[in-house]
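>>> give the three-dimensional model of this entry:
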Amino acid sequence: MPRETHEDRSGAARPDAYRRAADYVAAALIYLRENVLLTEPLRPEHLKPRLLGHWGTCPGITQVYSALDQLVRERDADVLLVTGPGHGAPAVHANLWLEGTHAAYDPALSRDAEGLRELSRRYCAPDGFPSHLSPAVPGTLHEGGELGYALATAFGAALDAPGRVVACIVGDGEAETGPTAGAWHSPKHLDPETGGAVLPFLHLNGYKISSPSLFATMSDTELTHLFRGYGWDPRIVDVTPDGAGGPDRPDRGDRGDRSELADAVADAHTAITAIQRQARSAEAPDPRPAWPMIVLRSLKGQGAPAEVQGTRIEGTFHAHQVPLPDVHEDPEQLRALEAWLRSYRPEELFDEEGRPVPEVASHCPEGDRRIGMQPAADGGRLRTPLDLPPLAPHAVDLGEGRGRTTAGPNEVLASWLTEVVRRSAERRDFRIVSPDELASNKLDAVLAATDRAGTWPVDGYAEHLSRDGRVMEVLSEHNCQGWLQGYLQSGRHGLFPTYEAFASVVDSMVNQYAKWLKTSREVPWRAPVSSLTYLLTSEGWRQEHNGYSHQGPGFINNLITKKSTVTGVYLPPDANTLLVTMERLLDETGKVNVVVSGKHEAAQWLGLDEARAHCAAGASVWDWASHGEPAAPELVLACAGGIPTVETLAAARLLREDLPEAAIRVVNIVDLCALAPADRHPNGMADGRFHALFGTDLPVVLDFHGYPSAVHQLLHGRPRPDRFHVRGYVEEGTTTTPYDLLAANGTSRHDLAITALAHLEDRHPKARALAERHAAHRDALRAELRRTGVDPAEITDWRWSA
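Sure, this is the predicted structure:
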């Protein structure tokens, strides 16, 4: 935990001096590694060898930070800041250093000249702070960037946090993204009685990397109409300075003691508390509350030189990143940089030891009210484990026999999740987010314990919809990802069920989040947050009716490219293994997990105790499905996934009938990452256990739920991976029947038997003829289903028999 610091903050606060100090420090972080307070003339050797950072957004970030500081000091507001323009990290670091948060987490970053020098040396240096926000930066729970889900993340952090104001800076380039466009609808899911509030700042500084932003081309009237149409109450604040000439010139409406922006923030806070007060009182709540938001017009890179060598900088895209990129070689640019830095008059802002003067320091809140010390930004410390109900009352009893008892895995899981929702009702720390697919995926039993969240009235028929619902449904995977990420990062729990084919909509978002979690593990003061778990259902093998576009299991491939310490992939073959898997993952921290489960009625293979043992092992031999000498098999039939399990067991049955003298072992894999060597994945099996399952030189025919490349990637590093013959989805699909889809991809029971027989030919001469017979039968079945339009009864009515 960070230490508390107490420093002299006496003296009247001066917001204008504070902003000058923050802008100076931000610019110094981009350029300087020595002489950080310009106590001597600037020389090339004082510069960093590489200049990295995005100056253009920094002055606007500081303006927002400064206004929020005033709100906290004047009203004791509980403020969490989510910064969408994450590459404006120099501004965030500057504010954290000035308020003393950096020193609280690391005494080496003390609020004096030596601490500032150390901060500057670490920024964009090996093993230091990156050029964007990261888990190493206190007060942050989101990296930011052009992906555009800062706003949705902010709403996730505000859910079930009634005293919290989540301020969210949305850059005008970021605002062009689809995720941001969808997130503007989020207030329609935010309960003003039980939730906090989000105060967005759309930061219009006019430019992206090299072109104008679209929002900056809009008039105030157009912007007002747009955001009122979304349901917001927008306030436009223009802080572009009058005249020209650097940071000395006043912002519009800046009166020294406070700014027009600070007034707008205070007014917005008054409106927020009024909405919440009405919702939390005996009065009827406003059915369509218009939450305040602020459109902040500012100058791109305000304070930078207006023009250098004939090129306009301030107020143009040339200020977006490093405004003076050639200061090492160009004496004129070096002189311009020194003039720019000295225009902030650092000698007025810092004392002889480099400490912020009282007029600057006293602007900052104190203690945990400092924005950088916000507890929710290190939500793992707020997290309490879920109260998980026992599994036994919900488990499937194999009363009709193994493989003959049927159940819908998702319906069984939904029964258990209903109790999870009930047990979490008092603490309000568990939510389900889903892109309008809860009922479709057979999980709607949870609506017996809660409703769907919706605050705006519905003109028409609706079921299970109320302000305080714990299920968040919206046709935007981006919103679901952002909401859940913010909810988990601020200390709570959740689950993300979605169609398997559409999970890839958030590929880039999960990429960034997995990297965030990996880095978080390397930050000693961060506590782990609840794992983010995707339940992928409506899986590709049962999307034969929806067609080729819905047959996409590639989300697994994306996830296993991420750091193994923060990823897991689980393919429970039946309802009981799904229950056991979900119990484990909802209690876990610090990871991104994918669980693939079918929603249709299907055969059940393991009792609850067997399922616990199987899931603990990650993979195990199913002796009851194997035949021949168990200790000396000739071949292994392996499977991973619900549909592949059925096909593999059907293939094992065919081989037992065709070739009873052969010894064949059946292995089921529930934890896909168990296939990896133990030194490459924490879930990986040790060599001895791996060889006990798959032998050392046996051929293995492995039927896999997804793309075969995922299995081959995990097997890399195992001895003789070439003996694994992986069958899976190979991009063959259309609107057809389930069996035809399997056969088209070579994963049907007949294809598996054919592949196995090809590896048994040397020992069993009749294997080739048997393989030819199965091929002919497979082709006949495909021809017949084309005539009838349905799979034959021998496929649909097949049941396991010992």
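
>>> use CA for all of it now, contacts and neighbours both
Will do.

>>> show me the contacts for residue 347.
Neighbour list for residue 347: residue 37 [criterion: Cα atoms under 8 Å, 6 or more residues apart in numbering].

>>> wait, is it part of a helix?
Yes - counting by DSSP: H, G, I helix; E, B strand; the rest coil, residue 347 is found in a helix.

>>> and it, how close does it get to residue 763?
Counting by Cα to Cα, to the nearest Å, the separation of residue 347 from residue 763 is 89 Å.

>>> one more sequence to fold, the one below, so I can look at both together:
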Amino acid sequence: MEDQRATQVATNEVPGAALSDYELAQIDAWWRAANYLSVGQIYLMDNPLLREPLQPEHVKPRLLGHWGTTPGLNFLYVHMNRLIRERDVNAIYIAGPGHGGPGLVANTWLERTYSEVYPEVSRDAVGMKRLFTQFSFPGGIPSHVAPETPGSIHEGGELGYSLSHAFGAAFDNPDLVVFAVVGDGEAETGPLATSWHSNKFLNPARDGAVLPVLHLNGYKIANPTVLARIDPEELDELLRGYGYRPYVVEGSDPQEMHQKMAETLEIVFDEIEAIQFRARVEGDVTRPRWPMIVLRTPKGWTGPKTVDGKKTEGFWRAHQVPFGEVRENPEHLALLEEWLRSYRPEDLFDASGRPVDLINQIAPLGERRMSANRHANGGTLLKPLTMPDFRQYAVRLDQPGTHRAEATRILGQFLRDVMQANLDARNFRLFGPDETASNRLDAVYEVSPKAWDATHCEFDTDLSVEGRVMEILSEHTCQGWLEGYLLTGRHGFFSCYEAFIHIVDSMFNQHAKWLKTTRHIPWRAPIASLTYLLTSHVWRQDHNGFSHQDPGFIDHVVNKKSDVIRVYLPPDANTLLSVADHCLRSRNYVNVIVAGKQPALQFLDQDAAVKHCTHGLGIWGWASNDQDSEPDVVMACAGDVPTLETLAAVDLIRQYLPELRVRVINVVDLMKLQPESEHPHGLSDRAFDQMFTTDKPVIFAYHGYPWLIHRLTYRRRCHPHLHVRGYKEEGTTTTPFDMVVLNDLDRFHLVMDVIDRVPSIGAHAAYVKQMLEDRLLDHKAYIRTHGADMPEITQWRWPYR
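Okay, the predicted model is just below:
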């Protein structure tokens, strides 16, 4: 019977009307009202109810926004509202076609939520005028489904992420249904294509449900869409191949389409409830074939059929503003008025401009409204993580620079216990693109395997439908899952190879912009920070070669607003523990942590590490010898490998240039380098001058591209004396030390930099410099003969004399 009903719906043979005449009238009234309000937002700034003939001055001078996808979004919204009321569904709505902003704003206004959070946009004629005027208007709101829109966790200005956001929201939310509308233009993006596979990671027993709706309206900005133009049977096979059971709702007649969609949703929700019952009550762990809907409607549905004799509805011309020059062109003004009046606003709004009871009765109540659902304002649900004391994982040190450890392996033990402490709360997950073990975080598998609901083989390990470690070889999908998880009030952690985190540059952009915007929206509660661990980094990708060497994500991150981003470069395991603990407790930030995974020297015991991280940077007195006088040179460093090379350089200076007074400064929090006027973590000019001096040479060994340090410090008094070494796009498959040599970041080059920049060094410096150059030649010859670095490099320890 289930398959028979599916076939009937797919062929548009609806077995009996799902809606009574009154329900049909309610749904149609809401839909017409939402469409009317959407057109009004795009075009009008006065005369919102057309109580007088439309005049040019009633129309906005600049017409902005997108109409084409909006009527379809409105259609789906009202049908979800009916189902929510009928079944008491706990649901949120994700609009993948983000340019449908006027539609989502219209629906939240009809639901009363918009006026609750923005009382000045009242639910009457006065408020309607404000609603219209503010849209895509200076001082108003964007055209997207933006953070300002109640009920939104997904802006959609950049396409491709609606489905991964939806699944992230559904993880660990067993009572939630995420209604995810995927635009057919969006469906052409790589991130969206991959995210269909998220159904292999959803646990029907413990997670919520995602109901994807692929909305085919046929066109993008100026071209047809692929999925709308392939054979329907081919599309059906594609979606079934992804593991879904697709139901097709197709047509253009509103009355017929309302009946078809209502019937389809009843079938679909019956299936969802049956899947969850089998998993939760009967214990059936077989991966289900989740239902989805394919909605095929004309682009710009219910808008003008033609404009100036050219096809508009059902064509790309309906994508944005179907016609302009309304103030100047009387024919266009008349066309706009005819279009608006076609929705019969006099039947939809009373004398004061309030929606009539026919509309009000279909709206869900309280938090069941999708625009008022607390999951779409996840900070209101956020609970702090239960955190173990990170100090208990510390590497014990008797002396700095004599003991080796793998920093991320130590961190993995801490994250394991964070996950253990929050298993019952089910509010913490680890995300990464098939790199958890590679990045030395595999201790987490002692507590939870990887989430997996596809086929299992008897020899598989660490795979379970109950898993809380999320791995798929798609940085986009990992990022989308994590964003959806965070935005709905939970916590997460994302580890990734440093070079390939660039894949989500744009996604990071959008999330950072979201956080920046929400800081100025009082009703948006803070969410847990998005924390990246970037490891397998540039200086230890010598075996993978040039393709895996790129530290530039940091440069990208620091372009964003200072009240959102934080960048940390812990030099060893104990500082990494302190930084990670801080980041997991933080709110409304994007934290970037860069740390190596290979065995490396450790420098600070736990007490010193906590103090150092609290300050964000500091003088390492144990490595300096300027305590009783001004330094001759400042040796600064940020990053684990640059710190090692800096200390090794200081050791050489002590041996060959013992008269020099050297101050060693390590930077953990990169934003400390900026002035306090530019970043809340920035040092005051006075404190910066005291630490770095104003007139002494500063040799700065930095993890990434050297010009970023210049950019952060260009206003400091010492900047004319600052010389930065870092990565300069030189790399290959070679030894670890040769990687730093290729980029002039090695200890020998750093000492030569000191010789070139400290005027007080005597004539013997020429002999020292020649000796250093000879050591570089020895290094090149040695690695070509032995295939490994010289013992004096691999066995170096911080000396105690």
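
>>> could you get me the TM-score between them?
After superposition, the two chains reach a TM-score (TM-score structural alignment, normalised by the length of structure 2) of 0.96; 778 aligned residues with a Cα RMSD of 1.3 Å.

>>> mind listing the helices for the stretch 251-400 of structure 1?
Under the criterion DSSP state H, counting those that start in this stretch, helices of the stretch 251-400 of structure 1 are mapped to 260-280, 331-342, 346-349, 358-361.

>>> dump these into a markdown table; add distance to residue 138 of structure 1 as well.
Below are the helices of the stretch 251-400 of structure 1 laid out as a markdown table (distance: least, Cα to Cα, whole Å):
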| stretch | distance to residue 138 of structure 1 |
| --- | --- |
| helix 260-280 | 23 |
| helix 331-342 | 26 |
| helix 346-349 | 24 |
| helix 358-361 | 18 |
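
>>> looking at the ones you listed, which is closest to residue 608 of structure 1?
helix 260-280 (44.7 Å; Cα to Cα).

>>> so that closest one matches what in structure 2?
Mapped onto structure 2 using TM-score structural alignment, helix 260-280 of structure 1 spans residues 260-280.

>>> return the mean post-superposition distance for that stretch against structure 1.
After superposition onto structure 1, stretch 260-280 of structure 2 sits on average 1.2 Å from its aligned residues (mean Cα distance after the TM-score superposition for structure 1).

>>> right, and the helices of the stretch 251-400 of structure 1 - which one's nearest residue 424 of structure 1?
helix 260-280 (21.1 Å).

>>> which elements pack onto the closest one?
On a contact count with 3 or more Cα pairs under 8 Å, 6 or more residues apart in numbering; DSSP states H and E, helix 260-280 of structure 1 meets helix 58-75, strand 233-238, strand 292-297.

>>> now what about the first one, what contacts it?
Pointing back at helix 58-75 of structure 1 there. Looking at what lies outside helix 58-75 of structure 1 - Cα under 8 Å, 6+ apart - the contacts are 15, 18-19, 22-23, 26, 77-79, 88-92, 95, 169, 203, 205, 259, 261-262, 265-266, 298, 301-303, 363-365, 369-371.

>>> can you check which part of structure 2 the next helix or strand after that helix sits on?
With elements assigned by DSSP states H and E, the helix or strand that comes after helix 58-75 of structure 1 is strand 78-83. Using TM-score structural alignment, strand 78-83 of structure 1 corresponds to residues 90-95 of structure 2.

>>> average offset between the matching stretch and structure 1?
Counting by mean Cα distance after the TM-score superposition for structure 1, stretch 90-95 of structure 2 comes out at 0.7 Å.
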